[in-house]
Every structure is written in C-alpha cells, then in structure tokens.
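Trainee: Quick one, fold the following:
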Amino acid sequence: MAKVGFIGIGAQKAATTWLHHVLAEHPEVVTSETKELNFFTANYDRGYTWYESCFDDNSEGRIRGECSPTYFFSRDAAQRARAYNKDLKLICILRDPIERAFSNHMHEIRKGHIDPATSFETAWAQNPAYALQSHYKANLESWLAHFDRDALLLLFSEDISADPRGTYDKVCDHLGVAAEANPVSLGARHHESITYRMPGVQKTLRYGGDTIRSLGMPGLVSSLKELPGLKQALSMNRQHLKTKVAPPMPETRRRLASQFMPDMEYVAQQAGRDVLPWPTWRDVFADRSESQG
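Mentor: Down below sits the predicted model:
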C-alpha cells in the first residue's frame, strides 16, 4: 500500500476541519474517515500498518492524507513524520495568535473541561497549551528542521473566510491535483464556538451528518440543513459562546501582542508577506506608529 502523501499539521482552531472536508470530496484525494488520526503524536505506537489501514485500500493513483492539529506543536511529530515519508507534503493553517488562543479557551469550555465562568486570563495561567500552540515560530521551526520549505504550504484561516476558492486552489496546486469546480464544503463553517440548549439533539444530528458524509454524500448534508423546519430548529438550539464568555481584557491583548510579535514577524517572513491578515498584527503596527509619532 502506498504511503500517506500529505498531512495537515494544524494549528488548532484554525480551519483544519474545513481542509479535511474539502479534500474528502476530491476524487483524486483519499482522506481518513476519522479526521484526526493523531498518528505521529498519540497513536505512534500503533505502527505504520495501523496508520495506513485507516485509509481506503482502493486508492491507487490518488494521494492520501489526514489532518491532525496536535502535530503542529508536538516536538516529536516532525521527526517521526520525516522518518515515515521524507516526501510528505505539509499543510499548515494559522490564525491570529490571540484570536486562536481565545477560540482555544472557548473550545475547552464547550468540551466541559473548564467552567464557563473562568476568565481567559485565569485559564491562560492554568493551561500552557494556549500559549504553546500560538507560538508559531518555534512550532514552524521544528517542522522546517526536518522538511524543506517547499514541502510546506502555509495558509491563513482569515484568507479562507475571505477567499475560500483561492485558498482551495492553492491547496490543490500544492498536492498536485486538479481543483474541483464547486466543492460542496467550500464555504462551510465547522466547529464554531457554539453550545446547545439540547446537547443530545445536536449530538444525534452531528452523528447522522458524519455518517452521511462517510457514505460520500456531503451535498445531502448541506441540503438537509437548509430544510425550513430543520434549519429553524438548528438555529434555535445554538448559542454562540462569544455571547457568554468574556474576551481577553485590553491589557491582556497588549501584553500578548508584544509576546507574539516575534512569531508574527517570522510567519510573515516565511509567507513572503509584508502584512498579515490579523487584527493583532494591525494593532502592533498601529501602536508602533503612535509611539514613533
């Protein structure tokens, strides 16, 4: 069986689920049924045979891959991935580091790992992963120590929101496959920071949607969501956590912006961009302009 040819390495809360779904639709791509295999982190002891068994056997002539955000900040994953396949193609999606950390915070609340009343500042002090996953420079350097820069496609979740078609075309070009005309999942949003008034209902609906997608019918899921009665029921059951969880305080944002500045400058250098599509980037340069003025 051919080796896995690409992996989405993260970052967490930066649209890797979008990447998984749009590639799962592509006829020249085979993705794992489970999005996050976490092979090069939590499941490495299962071996290559297990890893490759997670993909359809009937994949001759197609590139196989999976997306696991835990790879991005792991200090073992890059070396393990290189040992498995030195020709792996990597896709990394980054997001404004403070917004990513806050989304991480809401994710932990949504999962029930921390109390909803816990402030971002308190959670930040208690959970070092918030910072670790937003320190992009160290994480990217870890991967680039084992893979050539050409192996890595660096994307931004903000660009996916603004131009999903253009970003999708870049992904296909990186993987060496033809871009599909109209992927059903192209404009979809996944894993937003949402809670539910009736979690059991949502869990049942999500299981049904995942089952339909696994049968190769993602378009049916989209159509069902637009049915008038179901669409209204889904809307009434949703509560966005941003309406319930306090954002980082202004002084926290200023402190973190300074902390993440080396990471942002490194990302801009690696992406070949003078400006990043991040509010924190704009804020830092606005502050610099004011201090210089």
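Trainee: hey, let's count contacts and neighbours off CA atoms from now on
Mentor: Noted.
Trainee: Quick one: neighbours of the residue nearest to D283 when sequence neighbours are not counted, just the number.
Mentor: Nearest residue to D283 in three dimensions, chain neighbours excluded: A257, at 8.0 Å (C-alpha to C-alpha, 6 or more residues apart in numbering). Look at A257: counted by other C-alpha atoms under 10 Å, it has 21 neighbours.
Trainee: ditto for the one 4 residues further on
Mentor: Applying other C-alpha under 10 Å, we find 17 residues neighbouring M261.
Trainee: Let's compare: structure for the following, please.
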Amino acid sequence: MFGFRLSEASSPEECRHLTDRTTCQDTDANAIEVRALSKRFGGPTVLNEVTLDVRYGAITCLLGPNGAGKTTLMRILVGHESISRGSARIVLPEDGALADRTVGYVPDSSLVYPLLTVREHLRLVEALFGLSRFSRAQEEQFLKALGLDEHADLLASKLSKGLKKRLMLACAVRQGARVLVLDEPFDGLDPAGQEMLMSLVEQLRDQGCCVLVSTHRLDIAERVADELLVLDHGELVFSGTPTQFVRLGEPSPNKTAFEAAFAAVSRRSDSRPRLAEFDGTSP
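Mentor: As a prediction, this is how the structure comes out:
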C-alpha cells in the first residue's frame, strides 16, 4: 500500500500539506488514521485531540450535531484544510503513480460544472486522470448502475440536488477512488434516491472500498453503518460498531435504541434555558 500523511509542521499556524509519502506493506492496514488532531480557526477549537481509525471494506458513518466538526474533519482528510496540531494519514492501496486519484470527495455543496452534461463530466475525469475512455456501451452501463442513464445528456445545471450528488459520486468512482469521503450525501434526496445511494455505498463497501459518510440521519446510519464515529463539540465521544453503540442508551416509547444511544453519548444540555421561559415580551 502507498500512503501519504498530512504532517505536523514546525509552527502551529503553518499550513499542513500532503507531503510525507511512505510505502505500507500491510494490505490489512487502516484506510484513514487520525492521531491527536486539533483544529482552531483563530480562537475557537473546532476539533480537539481527535484520534480515530477508518478501515477498508466498511461503511463508517460519522455522526454529530451541527457544528460538531464533521465537515472540518473531512476537509482536513482530503487536503482542503490545514491542521493546528496532530496528524492525519490516508493509506492508499495503490502505488505512487495512482495515488492522486485514489481518494474521492463528495462535499455537501455542489462541485459540478453547470455547462457540462453528465456524460461530459465522465469524459473530463477520464482526461484529467489519463484514463482510457469508456466505450459507448461501457459508459451506458456505468451511468445505468449509478441511476444517471436517463439524465446522461442533461446539463449539470438542470439536475436536482440529489442527482448532482449522484454525479459527484459517479465522478469519484470513475476516477478509481478506493477511499471515498462523502459529506451529507443523503441530504436533499427523496426516499427513492436515498435507497439508490444506500445501495451504491454498500456495493462500494463490498468491493473493498473505504466509505466514510457523514450524516445527521440516524435512521440511515443505523441501516448502512458497519462502524460509527460520533463527534460532539469537536471531541470524539464514540468509536465502535452499531451493536456496541445501541448498548449505551435506554430505549423508550419516544426513542429508538439508536436515538437513545446518540442522546447518551452527546453532550448534555440540561443547563440550557428552555424556550418556554421566554414569552417574547422581555426587554
């Protein structure tokens, strides 16, 4: 395996880049290794001493409330953010010549080219990464597998939010990504789109890919996750399997076992004032 590391620089404010590349002979190595990672934006600490592992051949769901640090962590992993302290390492199952195309990132925001069609996006990826172009038959089969065949010749600007996310995933798969970092991929999808995307990530898992998915949807995490990571206020408060996770909560008529466990590991907010205390007339 081939790895690269976001190394700690000489000063806390120095930007970390993908510079330290090492060869790993262990084919069972983790795909992602994060060690004592902290991130500050000026004063506030967004991530605090986070240590975690994510493996190949698994869907790992990253859970947490808004502002927990999920997106910041993902942006660090793909090299879009610097770190303040600690390290993050992605171990790639390819040699150096293929390393640059082995990590695929699907952000929460849309990163498609509005004036290119779905089909043209695939051909752009092929050109960028020096891939042999799909034959027309291969292209049609690939688009059908991703549920994009009926939209192949539409401009990306004409696609729904859910289809744009599916297109970004298609581009990541076409480039040959073995480590997929998906930020809220189910957001904005209708039930049919959610089902298709869940099926796709399960297929990628079964092909041996590492799939790291952030989501606020506990029901989807319960359905697809092999491993769970929970961030709260920038700290890792749980790492383990769904079976281990549900043991932490006490189900009630109003909460599933998964919801109860999430409430148990999240930081309690008992000290916060209740909205009922404010009647809208206070000065």
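Trainee: Would you pull the TM-score for this pair?
Mentor: The pair, once superposed, lands on a TM-score of 0.33 when counted by TM-score structural alignment, normalised by the length of structure 2; 134 aligned residues with a C-alpha RMSD of 4.8 Å.
Trainee: coming back round to it: buried set for the strand or helix carrying the residue nearest to D283 of structure 1?
Mentor: Taking DSSP states H and E as the criterion, A257 of structure 1 maps to helix 250-271. By neighbour count with 16 or more other C-alpha atoms under 10 Å, helix 250-271 of structure 1 contains the buried residues 253, 256-257, 260-261, 263-267.
Trainee: Report the buried residues of the helix or strand following it.
Mentor: Helices and strands here follow DSSP H and E; after helix 250-271 of structure 1, the next one along the chain is helix 279-292. For helix 279-292 of structure 1, burial by neighbour count (16+ other C-alpha under 10 Å) applies to 280-281, 284.
Trainee: and which of those is nearest Y196 of structure 1?
Mentor: The closest of the buried residues of helix 279-292 of structure 1 to Y196 of structure 1 turns out to be T280 (C-alpha to C-alpha; 30.1 Å).
Trainee: and the nearest residue to that closest one once chain neighbours are set aside, what is it in contact with?
Mentor: Excluding the flanking residues, the one nearest T280 of structure 1 by C-alpha to C-alpha, 6+ apart is A257, at 6.1 Å. A257 of structure 1 sits next to 98, 280-281, 283-284 when contact means C-alpha atoms under 8 Å, 6 or more residues apart in numbering.
Trainee: Could you rerun that using 10 Å?
Mentor: Contacts here follow C-alpha atoms under 10 Å, 6 or more residues apart in numbering; on that basis A257 of structure 1 touches 96-98, 251, 263-264, 279-281, 283-284.
Trainee: Would you format the residues you listed as TSV with distance to V30 of structure 1 included?
Mentor: Converted to TSV, these look like this (distance: C-alpha to C-alpha, whole Å):
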residue	distance to V30 of structure 1
D96	30
P97	31
I98	33
E251	46
D263	33
M264	33
P279	35
T280	36
W281	36
D283	41
V284	41
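Trainee: So which residues of structure 1 form strands?
Mentor: When secondary structure is read from DSSP state E, structure 1 shows strands at 6-10, 29-31, 63-67, 89-94, 152-156, 194-196, 238-240.
Trainee: now those strands as a markdown table including distance to A83 of structure 1?
Mentor: A markdown table is the format used below for the strands of structure 1 (distance: least, C-alpha to C-alpha, whole Å):
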| stretch | distance to A83 of structure 1 |
| --- | --- |
| strand 6-10 | 14 |
| strand 29-31 | 21 |
| strand 63-67 | 16 |
| strand 89-94 | 13 |
| strand 152-156 | 17 |
| strand 194-196 | 39 |
| strand 238-240 | 42 |
